[in-house]
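Trainee: Fold the following for me, if possible:
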Amino acid sequence: MSEVFDICVIGGGINGAGIARDAQGRGAKVLLLERGDLAQGTSSNSTKLIHGGLRYLEHYEFGLVREALTERERLWAIAPHIIHPLRFVLPYRKGLRPRWLLRLGLFLYDHIGGRKLLPTTRTVDLSRHPAGAPLQEGFATGFEYSDGWVDDARLVVLNARDAADRGAAVLTRTEVLAMRQQDGLWQISTSAGDFSARAIVNAAGPSVLQLFDRGRVESNHALRLVRGSHIVVPKLFDHPYAYFFQLPDGRIFFAIPYERDYTLIGTTDRDHPDASVLPQASEEEIAYLLDGTNGYFRTQLTRADVVWTYSGVRPLVDDGSGKPEAATRGYTFEVDGGHDGTPVMLSVFGGKITTYRHLAKDAVDLLAPHVAALAGRDWTATAALPGGDFAVTGLADQIAGLARDYPFLEAASADRIARAYGTLARRWLGDASSLNALGPHFGAGLTGAEVDWLIDHEWARSAEDVLWRRTKLGLKLDSAGFAALESHIAARLKALT
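Mentor: From the prediction side, this is the model:
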């Protein structure tokens, strides 16, 4: 007889990890299954923002914006190492949205979401403001407002880590092959063996409808798959502000400080043909982002300046919108079974990173009548994620503390490590008194001690997991460092078997 779980969550993106954490914390016995690495899909390929979605106001999605704005400061409070405030500058551009409309939208943005700590919008003179210096002539007025930055992939991993610390079983690289209902339970066949569960959460993102087929369940919902592509270029400015830019076609894009030495530019909205097709930035999308950027900055970019691109597929609810950018970013659930002795399956459609915690709460609330082990109510709004047990104003102290206690760390490494691990950094730094004490050095500040921590505690199993999801050091590590890292990971995994 296979082990029986209360809830099997299928999908290791942000929604699945968030639901697993919430449900395990309420007393359920949870199994989280992910066919690849945690956050391998959409959840590591976002624009890295915790934001209300200023442009959604144009589509009258006031409820979604209010919910997201309320979540901004909650998420900042529970994960102040991987989430921090970011001030954006929106330059006014003649011939596009009028000044009064921009100011009205930002007034609503400041006041409908329960903002308490983030500063309000202000009008700025771009001839004097630091954000004006890199811009072309002709941009005189701008609006400075608040939103937040997030390390999206680490947000997923930390939710899964907290679920596991509370007792959940987390299995990565485990594909669901088939599901069937038997004796009031779901029988789940996977590449790692068979499991039983009283309820299934289908949080497979773009593949959500494929799981309906494997469970022989029909869905009442339709998905719209929308690809968002980004480019990364050498940094275009030295100040700490990000930009919110308008384009003549009515769309917007962001230019954001990224990994100290780069600027992140995105995103596009293109319909994506099929969930099984790996999303990649097309040359047309890259040219679109370059053209948009060149319409604002003095520095003119070419295709040769693009050092990295990435794309994610947003599994949006198909609401019949004409343009991809107009499709709702809200979420909805479909609940099947749960009556006449049949086990329940709850499926998640839509959502965005900023609202993941609230989505998880709603999902677990819906499961509660069907899963007797679930008890209590919302607890995740105030419980810190691993490493985030310090004040929202305390990140600078965390960075300074690492620099003081581990003086051999370069300033960039101390900053990166504090922002990735928070108070947990000392768990793997230990009593090291030199860089050599942390094992092999692969370059860019990455050491064996950190990699071993990622393997032992964060489910990393490949160089790609380490370099592009647990960190973004793939931007800086050379080929020799990459090869040495691969060898180290292989040896570590062999020693653990």
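
Trainee: going forward, measure contacts between C-alpha atoms and count neighbours the same way
Mentor: Fine.

Trainee: Pull the number of nearby residues for the closest residue to Gly445 other than its chain neighbours.
Mentor: Distances taken as Cα to Cα, 6 or more residues apart in numbering place Ser413 nearest to Gly445, at 5.8 Å, with adjacent residues excluded. Residue neighbour count, defined by other Cα atoms under 10 Å, stands at 17 for Ser413.

Trainee: Strands along the stretch 151-300 of the chain, start to end?
Mentor: 169-171, 176-182, 185-190, 193-202, 223-234, 242-246, 252-258, 262-266, 270-271 (DSSP state E, counting those that start in this stretch).

Trainee: Alongside the first, I'd like the structure of this one:
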Amino acid sequence: MYYDARGDDARVALTLAKSAVDYGAVALNYVRALGVTKASSGRVASVRLRDERSGDEIDVPTTCVVNATGVWADEIFALTEMSDSHQITPAKGVHLSVPRARLSTDVAAVLNVPGDRRSIFVVPFDDAPYTFVGTTDTAYDGALDDPLCSAEDVAYLLRAVNAATTSDLSIDDVTGVWAGLRPLLAPQGGVALSERTADLSRRHRVTDTGDGVIHVTGGKWTTYRQMAEDAVDALAPYVSSLTKVRTKKMPLHGVSSWRPNTELEIHLFRRFGDDTHDLLALIADQPALGEALIEGQAYVGAEFVYGVTREMATSLIDLVTRRTRAHLHDAPATLRAAERIAQLVAPYAQWDEAEIARQVAHYDKLVRREFDAAGLEVRR
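Mentor: This next block holds a predicted model:
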């Protein structure tokens, strides 16, 4: 049984970005690297960026670049080094959610998969009456931007749970599905590739190509800080002002001695830390923002407004899949509330009625694409 180590990976990523900004970094959302220019010495001199929303492009002068782009690392390597790269072997992992009433658990558990040399996790979501099940580990050769959970993936997980519990789950119990890709290190030259991606290393590798570009490949969330330290250490030949690592004991953004008391404060504190005060101020000014918007979920209106005004959310999909986990908990219920959420944030996001309709339609399309791929029906 696992009592600790629960986490919301999207909130962790956002907290790290906020922490970096606290220390002087500039964080940009929906900005794509198009290429680099190099000086006559061969050293990187600038990076060409494009704002994916406006289409504007800009050159940013620099003396070094860190390529820490996960499963896209090979693409950036090819962009900066002008040569093919095969350092990453993507592996797909999927999860599904069911109502906790159908699969009740107070702590995370590990279940062996009959007939397979793998285990899966059964984990209760915090602050939501749902349990999620996962993960798989299979080779993947599709589009990196759009991995999907298949009907076979769903059947695999349901069979594993039903073999170990009396829940007797079916596809009708599934309320959410999602898939992600692990950036596993490809075998080095001369090493045979196992048929099982589960056998590939979860370690990371830092590569200095000698031109001011540092490539970080492999790794996983649980070692992110060590990966970052190794990458920064590799910058020493290019940045003379580097100081001794400070992040081993550095509090992340939102850490404080304040502790919540009410049910709403506890819910917000678990997600926003000390920034909870900003959301409580929104609710004090507009009490309606303290109301939950999605059936069966605790997310209140202030969280969606805050996502737009303070956390760089630019779309309804951003809000329900990344700033909150509503879509993962229960996609059909979130879809039913989609228009209400869009209407709420419209004044802050500067959306007119046509844009609201477009945002809702885009989310509807996402839900149906994911559920269709998984062999599930969207019940509205």
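
Trainee: Put one on top of the other, what's the TM-score?
Mentor: Here the superposed chains carry a TM-score of 0.79, computed using TM-score structural alignment, normalised by the length of structure 2; 330 aligned residues with a Cα RMSD of 2.5 Å.

Trainee: Can you convert the strands of the stretch 151-300 of structure 1 into a markdown table and add a column each for mean neighbour count?
Mentor: Converted to a markdown table, the strands of the stretch 151-300 of structure 1 look like this (neighbours: other Cα atoms under 10 Å):
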| stretch | mean neighbour count |
| --- | --- |
| strand 169-171 | 19 |
| strand 176-182 | 17 |
| strand 185-190 | 20 |
| strand 193-202 | 22 |
| strand 223-234 | 22 |
| strand 242-246 | 20 |
| strand 252-258 | 21 |
| strand 262-266 | 23 |
| strand 270-271 | 16 |
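
Trainee: Trp428 of structure 1 -> structure 2?
Mentor: Taking TM-score structural alignment, Trp428 of structure 1 has Leu279 as its aligned residue in structure 2.

Trainee: The aligned partner of Ala20 of structure 2 in structure 1 and Glu73 of structure 1, how far apart?
Mentor: With TM-score structural alignment defining the correspondence, Ala20 of structure 2 maps onto Ala163 in structure 1. With distances taken as Cα to Cα, to the nearest Å, Ala163 of structure 1 is found 22 Å from Glu73 of structure 1.

Trainee: quick revisit: isn't the residue nearest to Gly445 of structure 1 right up against Thr447?
Mentor: No: at 10.7 Å, Ser413 of structure 1 does not count as touching Thr447 under the criterion of Cα atoms under 8 Å.

Trainee: What residues does the match of Ala20 of structure 2 make contact with?
Mentor: Ala17, Ala20, Arg21, Asp22, Gln24, Gly25 (Cα atoms under 8 Å, 6 or more residues apart in numbering).

Trainee: residues in contact with the last one?
Mentor: Gly25 of structure 1 makes contact with Ala163, Arg166, Trp379, according to Cα under 8 Å, 6+ apart.

Trainee: number of nearby residues for the second one?
Mentor: In other words, Arg166 of structure 1. Neighbours of Arg166 of structure 1 (other Cα under 10 Å): 16.

Trainee: Then the last one?
Mentor: Using other Cα under 10 Å, Trp379 of structure 1 is surrounded by 11 other residues.

Trainee: Is it in a helix, a strand, or coil?
Mentor: coil (DSSP: H, G, I helix; E, B strand; the rest coil).

Trainee: ok, now which ones touch the aligned partner of it in structure 2?
Mentor: Correspondence of Trp379 of structure 1 to structure 2, assessed by TM-score structural alignment: Arg246. Residues counted as contacts of Arg246 of structure 2 (Cα under 8 Å, 6+ apart): none.

Trainee: thinking again about what came up before, and the strands of the stretch 151-300 of structure 1: which comes nearest Asp152 of structure 1?
Mentor: Proximity to Asp152 of structure 1 (Cα to Cα) singles out strand 252-258 among the strands of the stretch 151-300 of structure 1, at 13.0 Å.

Trainee: Helices of structure 2, start to end?
Mentor: Under the criterion DSSP state H, structure 2 contains helices at 9-22, 73-81, 151-164, 224-234, 263-272, 276-285, 301-310, 316-317, 326-329, 331-336, 338-349, 353-373.

Trainee: Go through the last one and flag the buried ones.
Mentor: Neighbour counts over helix 353-373 of structure 2 (16 or more other Cα atoms under 10 Å) mark Ile356, Arg358, Gln359, Val360, Ala361, Tyr363, Asp364, Val367, Arg368, Glu370, Phe371, Asp372 as buried.

Trainee: residue nearest the centroid of structure 1?
Mentor: Centrality entry for structure 1: nearest residue to the mean C-alpha point is Asp152, 2.6 Å, by Cα atoms, centre = their mean.

Trainee: Can you find the partner of that residue in structure 2?
Mentor: When structure 2 is aligned by TM-score structural alignment, Asp152 of structure 1 is paired with Asp9.

Trainee: do Glu218 of structure 1 as well
Mentor: Aligned partner of Glu218 of structure 1 by TM-score structural alignment: Ser83.

Trainee: what sits against its match?
Mentor: Ser83 of structure 2 sits in contact with Phe77, where contact means Cα under 8 Å, 6+ apart.

Trainee: and Ala17 of structure 1, what is it in contact with?
Mentor: Gly11, Leu32, Val156, Val157, Asn159, Ala160, Ala163.

Trainee: now the fifth one: how far from Tyr310 of structure 1?
Mentor: Using Cα to Cα, we find Asn159 of structure 1 at a distance of 23 Å from Tyr310 of structure 1.

Trainee: ok, now the last one?
Mentor: Taking Cα to Cα as the criterion, Ala163 of structure 1 is separated from Tyr310 of structure 1 by 28 Å.
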